[in-house]
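**Student:** Predicted model and sequence follow; I will ask about them next.
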Amino acid sequence: MMVGSVSGIGANWGNQASHPLPPAIVVNMLRANGIQKVKLFDAESATLTALRGSGIEVMVGIPNEMLYSLANSVDAAERWVAKNVSAHVSSSSVNIKYVAVGNEPFLPTYNGSFLGTTFPALQNIQAALIKAGLGNQVKVTVPLNADVYQSSTSLPSTGDFRPDIHDLMLEIVKFLNDNGAAFTVNIYPFISLYNDPNFPADYAFFDGYSSPINDNGRIYENVFDANHDTLVWALQKYGYGNMSIIVGEIGWPTDGDRNANVQFAQRFNQGFMSHVGKGTPMRPVPVDAYMFSLIDEDAKSIQPGNFERHWGIFFYDGTPKYNLSLGSNSGGLVPASNVLYLPRRWCILSPAANVDDAQVGPSVSYACAHADCTELGYGTSCGNLNAQGNISFAFNSYYQQNNQLQSACQFPNLSVITTSDPSVGSCRFNIIIQTTSANGPAGSAGFSHTPTNLRQSLAWHWESTGFVFNLDLMGTIEVKLCSLKLHILRVTKAQGFDP
């Protein structure tokens, strides 16, 4: 498969948010910014429906959790393709070009959980696409972390696949090549800097490095080029030197770590946009790439680090974080339009409260465990808040994530609702956006009536349905059959009620 040119930059559109922007608004935002390609992590119907007729090229994703069933059942693969690809391509005019089978399934942190299922799932999905008559139109791929290959020296030319998955990688590469598919890799210079305090910071960016690497006459002034070409050399070593490469994820976060800030993100992403058309020393052609990511996701796991929720070039509400030209929008990013917010009110520490109150610690811990406090900490956007500011930020995060429900701002003798914006400098105290769900507007959390307090809402649902609603996260109400007494004790204690 010969290397070809690409047009435009793509973006990763994730949905791990407590209050995601409505898909139609996101699609309009993509078009307004000239983003011609989008990579999804699932095949959610509402998202694909919003993309119909847009002309935007789509890569739909299959989560790792589905690999086992797809690997062990051709019928399951055929049903998945029929529902998530064929139906949208034929009847909804969605421009699906790729199916991403899994997402970085060979990360060492998975302890080999997907080593035996990724390739069979890939084969079954490919067979299902062919059976559906889509084999030439829709291509399969596996988005892989750049750790699937490595170099024995600092030179890209010594690149090879990771020893523990070497043979498996060659099987996958051959299969992709035989089916005219591309190798998809996620490359993160930020992670290099995050993991190694001695990593030369300038080498992570695209505006010059004082000690470039000379690899037999090929000069590497940034780690992206060196990383990318390490893969090129690994492919070339086994006869796949012309195989197409897609950079599935590349970007820089803006919060949650001392190196994750708006200034570095703008420097990196604008540098990449200027660099993407030039290619790399081994591949001096435009790079096919998807920025990571489009919008912040406040429900992502923070196990890799607090920065995980802040990769977006837009905030949670579609507001641009910084000036960025994507090529077609030289005037900068265009914000989302027609975004609806909940009322302008915030939950903060009461002026009458004492920061040394014994209830402060447990209350803040509870709020942050059930909301998002990743903007707090050393080197973050809210790192300069005083004690009152930190407590207020935690309270407000929980209050907003629970759709400004009055009972979500009833920390025991500590909290109060205000209409004065408590934001300080770069530290934003957010107001959550209105979203819709199967249960109705998020602002009402889908209740058929508004409970006067948490105790009443729990009791009402138990008496009328026989189930208890988990109110820890009002944005995603979970129905659980459990002990009413224990549930009330657990939740009301945390909320400051007397059981």
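**Tutor:** Everything's here; your move. None of the values given here were measured: they were computed from a predicted structure.
**Student:** From now on I want contacts and neighbour counts done on CA atoms only, so please keep to that.
**Tutor:** Noted.
**Student:** Would you check that L144 makes contact with P108?
**Tutor:** No: using C-alpha atoms under 8 Å, L144 makes no contact with P108, being 11.9 Å away.
**Student:** And those two? Which one has more around it.
**Tutor:** The neighbour comparison of L144 against P108 (other C-alpha atoms under 10 Å) goes to L144, with 23 against 11.
**Student:** put this beside the first:
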Amino acid sequence: MLKHGFLVVLAFMGYWIDHNICVEGFGVNWGTMATHMLEPKILVQMLRDNGIKKVKLFDADKSTMDALAGTDIEVMVAIPNDQLLTMTDIDRAKDWVRRNVTRYSFKNGVNIKYVAVGNEPFLTSYNNSFVNLTFPALQNIQNALNEAGVGDSIKATVPLNADVYFSPESNPVPSAGRFRTDIAELMTQIVQFMSKNQAPFTVNIYPFLSLYANEHFPMDFAFFDGTPNPVLDNGVEYTNVFDANFDTLYSALKAVGHGHMAILVGEVGWPTDGDKNANLNNAYRFYKGLFAKLASNRGTPLRPGYIEVYLFGLIDEDAKSIAPGNFERHWGIFRYDGQPKFPMDISGQGQDKHLVAAKNVQYLPNRWCMLNPNAKDLSKLANNIDYACTFSDCTSLGYGSSCNNLDAIGNASYAFNMYYQVQNQLDLSCDFEGLAMVTNKNLSQGTCNFIIQTGKYSFSNKVLPGIVVLLSGFTFLLL
């Protein structure tokens, strides 16, 4: 997919071809659960510089939408789960569409393609909190879009976790896929409604989580470059879990009479820190295989052809909940500051290149917070580290992570610095009862990066729940 029109100046042709071709159907998730977010206009420019033409949001924030206006970027806006109850009122749904969709429907407005109604609302961990709300909300939003005259071009969909379907233990193959028993009737109704309105089924597929959740899961099966032990299903060979998962959904849709329905992969990716298998090498391997697959348009065994996917995610988010695991804050293909993490072949043609970094990023001064080497009373050190990690992000210190090899002094300094940066380098934030001091020396070592935070401070109440961690989880670092 070419980002710009034909360039007649031959001198620029090579650069243009190398930097502005990307796999068709490739988009990214743009999350905002971070203490310091880059300005939307910076991120939009970064998307455009990399030829990324699709973006999936988790809300419809006005500053983000304003930054996207006038671009050719295709947008999925979203209604968070905590607004689903409100959307069961048709008048409120119409008002939401007016304020967040049709207000941008003008020349040089925002190219909205989808409205995501909730996000994985049927997760079993939600204890059925949204089971009775999601379908009415979906109906109201799509009907509101239709009434507003934009329903032909803008579709409502529900991004769902892959746990809404399964294959029975007696026949654990993709062709036996069915919707989860407790929501089977509801899923059938949702599928019928979306099919009637020509909306896609949106599913989030995470091969990494298959590996993370099961120590016996064959690692090669999480990637796309082959496995010595493929899964056989009626003569069909599956060499990776992505295809197997996707085709299990296809079979579930086929079982309820909608095997023709378009399937959109709303989230897929690989984290780069926070777990022994979450690292740059594995992420590089995963994305290299994914983009080669997408570029080939070969699809899956049961659904050949084009697949539309949204990578998860655009940048790291240091305030996400780590209830699923420490890796949750490290899904970005870019670092928190818009720097690319590893080469990525978004052309799918073997062109390993670093993505274009964010431009005009402002940083705080080159100052770090460290454990004071002259500190005498270390009896309060553990409590102060716990405090620092409670209100910042220490997930890189965990087992198998990028800062796992620091000694006790390094662990303390890392924790203190993360808190210091979150607090915008305020003088009082590098004290810790006299245990800390400010230094101009970069404390980074090996794979462990002691960050300097960006100058844009955006800490807000919406990220507070995600930033609190279990205090005891970091006490071991001193042992």
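**Tutor:** Right, received. Where do you want to start? Predicted model, so just to flag it, every value in this text is computed and none were measured.
**Student:** Put one on top of the other, what's the TM-score?
**Tutor:** Here the TM-score for the pair of chains, by TM-score structural alignment, normalised by the length of structure 2, is 0.89; 434 aligned residues with a C-alpha RMSD of 1.4 Å.
**Student:** Now do the SS call for V285 of structure 1.
**Tutor:** coil (DSSP: H, G, I helix; E, B strand; the rest coil).
**Student:** Leaving out sequence neighbours, find the closest residue to it.
**Tutor:** G279 (4.6 Å; C-alpha to C-alpha, 6 or more residues apart in numbering).
**Student:** Trace that neighbour over to structure 2, please.
**Tutor:** For G279 of structure 1, the aligned residue in structure 2 is G299 (criterion: TM-score structural alignment).
**Student:** same thing with Q410 of structure 1?
**Tutor:** Using TM-score structural alignment, Q410 of structure 1 lines up with D431 in structure 2.
**Student:** What distance do you get for its match to A252 of structure 2?
**Tutor:** Here the criterion is C-alpha to C-alpha, to the nearest Å. By it, D431 of structure 2 lies 57 Å from A252 of structure 2.
**Student:** When those two are compared, which one has more neighbours?
**Tutor:** Neighbour count, other C-alpha under 10 Å: between D431 of structure 2 and A252, A252 has more, with 27 against 19.
**Student:** The more buried one -> structure 1?
**Tutor:** By TM-score structural alignment, A252 of structure 2 lines up with A234.
**Student:** Other residues contacting the helix or strand harbouring L168 of structure 1?
**Tutor:** Using DSSP states H and E, L168 of structure 1 sits in helix 166-178. Helix 166-178 of structure 1 has contacts (C-alpha atoms under 8 Å, 6 or more residues apart in numbering) with 1, 119, 140-141, 161, 182-183, 240, 243.
**Student:** Looking at those, which one is closest to L67 of structure 1?
**Tutor:** Lowest distance from L67 of structure 1 to the contacts of helix 166-178 of structure 1 (C-alpha to C-alpha) belongs to F119, with 9.1 Å.
**Student:** Map the closest one onto structure 2.
**Tutor:** By TM-score structural alignment, F119 of structure 1 lines up with F135.
**Student:** which residues touch that match?
**Tutor:** So F135 of structure 2 contacts 186, 190 (C-alpha under 8 Å, 6+ apart).
**Student:** Same question for C368 of structure 1.
**Tutor:** Per C-alpha under 8 Å, 6+ apart, neighbours of C368 of structure 1: 394, 397-398.
**Student:** CSV for these, including neighbour count and secondary structure?
**Tutor:** Converted to CSV, these look like this (neighbours: other C-alpha atoms under 10 Å; DSSP: H, G, I helix; E, B strand; the rest coil):
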residue, neighbour count, secondary structure
A394, 28, helix
S397, 25, helix
Y398, 28, helix
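**Student:** Is it possible to get TSV of these that adds distance to R267 of structure 1?
**Tutor:** Below are the contacts of C368 of structure 1 laid out as TSV (distance: C-alpha to C-alpha, whole Å):
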residue	distance to R267 of structure 1
A394	30
S397	29
Y398	32
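**Student:** can you give me the strands in the stretch 351-499 of structure 1?
**Tutor:** For the stretch 351-499 of structure 1, applying DSSP state E, counting those that start in this stretch gives strands covering 415-418, 436-437, 440-441, 468-470, 478-480.
**Student:** And for the aligned partner of N214 of structure 2 in structure 1, the neighbour number?
**Tutor:** Using TM-score structural alignment, the equivalent of N214 of structure 2 in structure 1 is D196. By other C-alpha under 10 Å, the residues close to D196 of structure 1 number 9.
**Student:** How about the one 10 residues further on?
**Tutor:** The number of residues packed near F206 of structure 1 is 21, by other C-alpha under 10 Å.
**Student:** Same check on D225 of structure 2?
**Tutor:** D225 of structure 2: 16 neighbours (other C-alpha under 10 Å).
**Student:** cool, the one 10 residues further on as well?
**Tutor:** Applying other C-alpha under 10 Å, we find 7 residues neighbouring G235 of structure 2.
**Student:** any idea how far T227 of structure 2 is from it?
**Tutor:** 17 Å.
**Student:** and what of G398 of structure 2?
**Tutor:** Distance from G398 of structure 2 to T227 of structure 2, by C-alpha to C-alpha: 29 Å.
**Student:** and those two? which has more neighbours close in?
**Tutor:** The residue with more neighbours, out of G398 of structure 2 and T227, is G398; 21 against 16, by other C-alpha under 10 Å.
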